[in-house]
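In: Next input, structure requested:
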Amino acid sequence: MLILLPPSEGKTAPRRGSPLDLDGLVAPTLREPRTQVLDALTALCAGDVADAAAVLGVGAGQHDLVAANAHLRSAPTARADRVYTGVLYDALDAASLSPAARRRAATRVAVTSSVFGLVRLADRIPAYRLAGDVALPGLGPVAGLWRAHLGEAVTAALGRGLLVDLRSGTYAAFWRPPADLAPRVATVRVLHEHGGTRKVVSHFNKATKGRLVRALLEDGRAPRTPAALADVLRDLGWHVEVGDAGPKGTQLDVVVTEV
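Out: This is a model prediction of the structure:
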């Protein structure tokens, strides 16, 4: 089973740690596109700060993020699960997982990154600012770059297991599973139900996905089909509705009434 997560917009910058080592990251086939993104991003942020901020979509009060991007190659690194913060990662709380669940997380969880393409939770990365919908000068949209490279890395990480796709729409555009993988793809949508109405609410969505991942890692089972995953989640106390199978996989709706 491979659980594919989005990154967080917010990140905790390591105060100390070794500098970035691209050869130490998972999926060595991604070294070239990682280098391309790093080169384009650091060059942008080493130039005019206001211009870089406009490209990256950061406000005037966040120019420190631009400065940090300019030094990504020499910046301290830490485990990805300590760098990525925010609602989903707070709910996952990887540091407090049981030893067995932490071992499962090392092999069952990966994050789609606009800078690194794909990282494991134990991969050491610096804090960066680059949203998935940004187009970098001289390189173009980062989503387009990764679409040309991520397929081999993700399918290698997936093996013969089930893909549990929890990515947001922005990062889902980096790589879409081909039709031949559809029977082994479950996309999870979280719906908040209130007063008889259901809708996607960002906070509920992220928090619930973090808790789902945590529950699956602690439980330890590795379902091989979307229907089997739905059964596991129901056993763990979630309300799950299974959609029809299609060429992109099967959608599971997890319905919650409170965060």
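In: okay, CA-based contacts and neighbour counts for the rest of this
Out: Noted.
In: Return the list of helices and strands in contact with the strand ranked longest in the chain.
Out: Counting by DSSP state E, the longest strand found in the chain is strand 185-194. Where contact means 3 or more Cα pairs under 8 Å, 6 or more residues apart in numbering; DSSP states H and E, strand 185-194 is packed against strand 163-165, strand 197-199, helix 202-219, strand 249-256.
In: So for Val188, which of those sits nearest?
Out: strand 249-256 (4.9 Å; Cα to Cα).
In: got a list of what the nearest residue to Ala80 once chain neighbours are set aside touches?
Out: Leaving aside its sequence neighbours, Ala80 sits nearest to Leu121 (Cα to Cα, 6 or more residues apart in numbering; 4.9 Å). Counting by Cα atoms under 8 Å, 6 or more residues apart in numbering, Leu121 makes contact with Arg79, Ala80, Asp81, Ala105, Ala106, Val109, Ala110, Val111.
In: redo that, cut-off 7 Å
Out: Leu121 makes contact with Arg79, Ala80, Asp81, Ala106, Val109, Ala110, according to Cα atoms under 7 Å, 6 or more residues apart in numbering.
In: Now do the strands in this structure.
Out: 2-5, 78-79, 109-113, 117-120, 124-125, 135-136, 140-141, 163-165, 185-194, 197-199, 239-246, 249-256.
In: compare with the first, here's sequence two:
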Amino acid sequence: MLILLPPSESKTGRARGRALDLDRLSVPELTAYRAEVVAALAETSARPDAAATLGVSPNLTEEIARNTRLTTAPSVPVAELYTGVLYDALDLTSLDTAARRRANRRVLVVSALFGALRLTDHVPPYRLSMAVNLPGTGPLAGHWRSPLAKTLPGLVGRGLIIDCRSSTYAAAWVPQGDLARRWVQIRVPGATHMAKHTRGLVTRALCQIDQDPRTPAGLAEVLAETFRVELHEPSGATKPWILDVHPPA
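Out: Below is the predicted model:
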């Protein structure tokens, strides 16, 4: 089972720690692509029009400036880096040792800057969205599409793909062929805030179970113990299964 999460805009940093080392990150096949984005983001963030290019408020001067120090700033474990609604609901720090180990193995964060990250990777805080057309790399979803298509299938193995990404990040990798038949998109009816919260709870629940569900129906059965769920078959050969998970009352 591979659980795909989006990053969050809000991130936590550290005053001390080792600097970014791209060669120590998981999924080393992405190293060269990561280096290109790191360099392009640093260059773009040093320009007067950085906020407009990055699609952020001009008031976020410190967050933009942080992008220019990516290779020297202290890095943070990904498990601690991302904050916000989804990651608050996931609440990794409160998981027991076995569940935390499963989270490290099962969760993959799709990142505009680094392509894909494990929870055990160490990276610095940054500000960059997958929706950005970054000078030097072009549209980031397009930059990552080919390398992710080559590397992520090997991480899935024979298990399910549990997709909790937003549409912006989902554009960077669309499972194909046999993988598409094992691709389940978690959909949460209702407001965006509750959607993020519920996806965090779903991820937490999947990290707490010992056995991997092997089929979409099996996944729905497991989650039905905690949530009200409805499974919908794919609407086409390259479309995912849709699992509606209703927010807890």
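In: Can you say which two of the contacts of Leu121 of structure 1 are spatially most distant?
Out: Longest span within these, Cα to Cα: Arg79 and Val109, 13.2 Å.
In: Looking at those two, which is more packed in?
Out: More crowded of Arg79 of structure 1 and Val109, by other Cα atoms under 10 Å: Val109, with 21 against 17.
In: Quick one: map that one onto structure 2.
Out: The equivalent of Val109 of structure 1 in structure 2 is Val107 (alignment by TM-score structural alignment).
In: Report the separation between that match and Val85 of structure 2.
Out: According to Cα to Cα, to the nearest Å, Val107 of structure 2 and Val85 of structure 2 sit 17 Å apart.
In: Check Glu63 of structure 2 too.
Out: 20 Å.
In: Val229 of structure 2 too?
Out: 21 Å.
In: cool, and Leu41 of structure 2?
Out: Leu41 of structure 2 is 26 Å from Val85 of structure 2, where distance means Cα to Cα.
In: The two: which has the busier surroundings?
Out: Neighbour count, other Cα under 10 Å: between Leu41 of structure 2 and Val85, Leu41 has more, with 25 against 19.
In: residues contacting that one?
Out: By Cα under 7 Å, 6+ apart, the residues touching Leu41 of structure 2 are Asn67.
In: Show me what it aligns to in structure 1.
Out: With TM-score structural alignment as the criterion, Leu41 of structure 2 matches Leu41.
In: Kindly report the same for Trp173 of structure 2.
Out: For Trp173 of structure 2, the aligned position in structure 1 is Trp175, judged by TM-score structural alignment.
In: what's the closest non-adjacent residue to Leu148 of structure 2?
Out: With sequence-adjacent residues excluded and distances taken as Cα to Cα, 6+ apart, Leu148 of structure 2 is closest to Trp173, at 6.2 Å.
In: Distance check, Thr35 of structure 1 against Tyr171 of structure 1.
Out: Counting by Cα to Cα, the gap from Thr35 of structure 1 to Tyr171 of structure 1 is 19 Å.
In: Neighbour count: these two, which is higher?
Out: Neighbours per residue, other Cα under 10 Å: of Thr35 of structure 1 and Tyr171, the larger number sits with Tyr171, 23 against 14.
In: right, and the more buried one touches Pro6 too?
Out: Yes - look at Tyr171 of structure 1 against Pro6 with Cα atoms under 7 Å: they come within range, at 6.3 Å.
In: overlap in contacts of the two?
Out: Counting by Cα under 7 Å, 6+ apart, the shared contacts of Tyr171 of structure 1 and Pro6 are Thr112.
In: Now do the helices in the stretch 1-150 of structure 1.
Out: Along the stretch 1-150 of structure 1, counting by DSSP state H, counting those that start in this stretch, helices occupy 31-45, 49-56, 63-69, 80-83, 87-92, 99-108, 142-147, 150-158.
In: In a markdown table, list those helices along with distance to Ala228 of structure 1.
Out: Listed next are the helices of the stretch 1-150 of structure 1 as a markdown table, based on distance: least, Cα to Cα, whole Å:
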| stretch | distance to Ala228 of structure 1 |
| --- | --- |
| helix 31-45 | 35 |
| helix 49-56 | 41 |
| helix 63-69 | 42 |
| helix 80-83 | 27 |
| helix 87-92 | 22 |
| helix 99-108 | 17 |
| helix 142-147 | 29 |
| helix 150-158 | 17 |
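In: Please name whichever of the ones you listed is nearest to Ala245 of structure 1.
Out: Closest approach to Ala245 of structure 1 among these (Cα to Cα): helix 150-158, 19.3 Å.
In: That closest one vs structure 2, average distance?
Out: Helix 150-158 of structure 1 differs from its equivalent in structure 2 by a mean of 1.2 Å after superposition (mean Cα distance after the TM-score superposition for structure 1).
In: That helix: how far from the chain's middle?
Out: Here helix 150-158 of structure 1 is found 14 Å from its chain centre; the criterion is Cα atoms, centre = their mean, to the nearest Å.
In: Over in structure 2, find the residue span that helix aligns onto.
Out: With TM-score structural alignment as the criterion, helix 150-158 of structure 1 aligns to 148-156.
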